[in-house]
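S.K.: Only the shape, not the letters, is given here:
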């Protein structure tokens, strides 16, 4: 990265530091252990991933797991609770019944074909 003008390695170092992913999942502790155990499937990305448990599920886990994976105690998660998907589905719940493809008519049509 030796070029005249601006030093590109500063930008690359900054990008390298910024591209980290926080994963909040109901069983993030088990997911993290599985990725560590497999190891080779995500070699490039696994060091950039920070795992946590959704805040409402954290208290149902064992005490050492709560201390390790609670997003309130981990750097990088801020005040995120990990329930964004649930809030999204709750906000569009009126659209969901129109998308169902199961029911009496669906079963009758499936038997005809």
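M.R.: The structure has been received and is ready for your questions. Since this is a predicted model, take the numbers as computed values, not measurements. Residues are numbered from 1 along each chain as shown.
S.K.: alpha carbons only for contacts and neighbour counts from here, please
M.R.: OK.
S.K.: which non-adjacent residue is nearest residue 69?
M.R.: residue 52 (4.4 Å; Cα to Cα, 6 or more residues apart in numbering).
S.K.: I should have written residue 24 there, sorry.
M.R.: residue 52 (4.7 Å).
S.K.: helix, strand or coil for residue 22?
M.R.: Here residue 22 is recorded as strand under DSSP: H, G, I helix; E, B strand; the rest coil.
S.K.: Check the spacing between the closest residue to it other than its chain neighbours and residue 88 real quick.
M.R.: Spatial nearest neighbour of residue 22, excluding adjacent residues (Cα to Cα, 6+ apart): residue 50 at 4.7 Å. Plainly put, residue 50 is 23 Å away from residue 88 if you go by Cα to Cα, to the nearest Å.
S.K.: Between these two, which has more neighbouring residues?
M.R.: Neighbour count, other Cα atoms under 10 Å: between residue 50 and residue 88, residue 50 has more, with 19 against 10.
S.K.: Pretty sure that one sits against residue 29.
M.R.: No: with contacts counted by Cα atoms under 8 Å, residue 50 stays clear of residue 29, the gap being 10.5 Å.
S.K.: Next up, a structure to set beside the first:
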């Protein structure tokens, strides 16, 4: 059983270790993985810069401007991943050969996407 740190895990978000994963599954973002990693490393650098600004007692409005830039960058990554999920996972579920499980697979993937959108909108 994993321990969730409420200070670092947003409410209603399952820790990655609690989310079931298909073995050796190729995800929709796999073909763009390097691009996502570059963007996330850039965002990581921006966050370190914000921490440095706070440490150096920079003007609050300048810090807030940088926080807004990080939020916008994370939003762009989130939308890209969501688009990849819909284009790969949801569409992939529709190609399930067994009609009996196809509807369940589609419903499950759509529910995942809907829940993710809900978390992004909070």
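M.R.: Here it is on my side, so go on. What you see is a predicted model, and the numbers here were worked out from it, not measured in a lab.
S.K.: Now the TM-score, please.
M.R.: In this superposition the chains share a TM-score of 0.23, using TM-score structural alignment, normalised by the length of structure 1; 44 aligned residues with a Cα RMSD of 4.5 Å.
S.K.: ok so, going back, does anything pack onto the strand or helix carrying the residue nearest to residue 69 of structure 1? Which helices or strands?
M.R.: Assessed by DSSP states H and E, residue 52 of structure 1 sits inside strand 49-53. Under the contact definition 3 or more Cα pairs under 8 Å, 6 or more residues apart in numbering; DSSP states H and E, strand 49-53 of structure 1 sits against strand 21-25, helix 28-38, helix 63-69.
S.K.: Single out the most deeply packed of the ones you listed.
M.R.: Of all those, strand 21-25 carries the top mean neighbour count, a mean of 18, counting by mean count of other Cα atoms under 10 Å.
S.K.: Now residue 80 of structure 2: which helix or strand?
M.R.: helix 60-84.
S.K.: ok, the residue nearest to residue 24 of structure 1 touching residue 31?
M.R.: No: between residue 52 of structure 1 and residue 31 there is no contact under Cα under 8 Å: 9.6 Å.
S.K.: distance of residue 29 of structure 1 from residue 65 of structure 1?
M.R.: 7 Å.
S.K.: for residue 56 of structure 1, same thing?
M.R.: Taking Cα to Cα as the measure, residue 56 of structure 1 and residue 65 of structure 1 are separated by 14 Å.
S.K.: again with residue 33 of structure 1
M.R.: On the measure of Cα to Cα, residue 33 of structure 1 and residue 65 of structure 1 end up 11 Å apart.
S.K.: now do residue 86 of structure 1
M.R.: Residue 86 of structure 1 is 23 Å from residue 65 of structure 1, where distance means Cα to Cα.
S.K.: And residue 36 of structure 1, by the same measure?
M.R.: Counting by Cα to Cα, the gap from residue 36 of structure 1 to residue 65 of structure 1 is 16 Å.
S.K.: thinking again about what came up before, what about the residue nearest to residue 69 of structure 1, how many neighbours?
M.R.: 29.
S.K.: Check residue 89 of structure 1 too.
M.R.: Residue 89 of structure 1 has 12 nearby residues by other Cα under 10 Å.
S.K.: Now the element after the helix or strand where it lies, going C-ward?
M.R.: Element membership of residue 89 of structure 1, judged by DSSP H and E, is helix 84-91. For helix 84-91 of structure 1, the succeeding helix or strand toward the C-terminus, using DSSP H and E, is helix 104-112.
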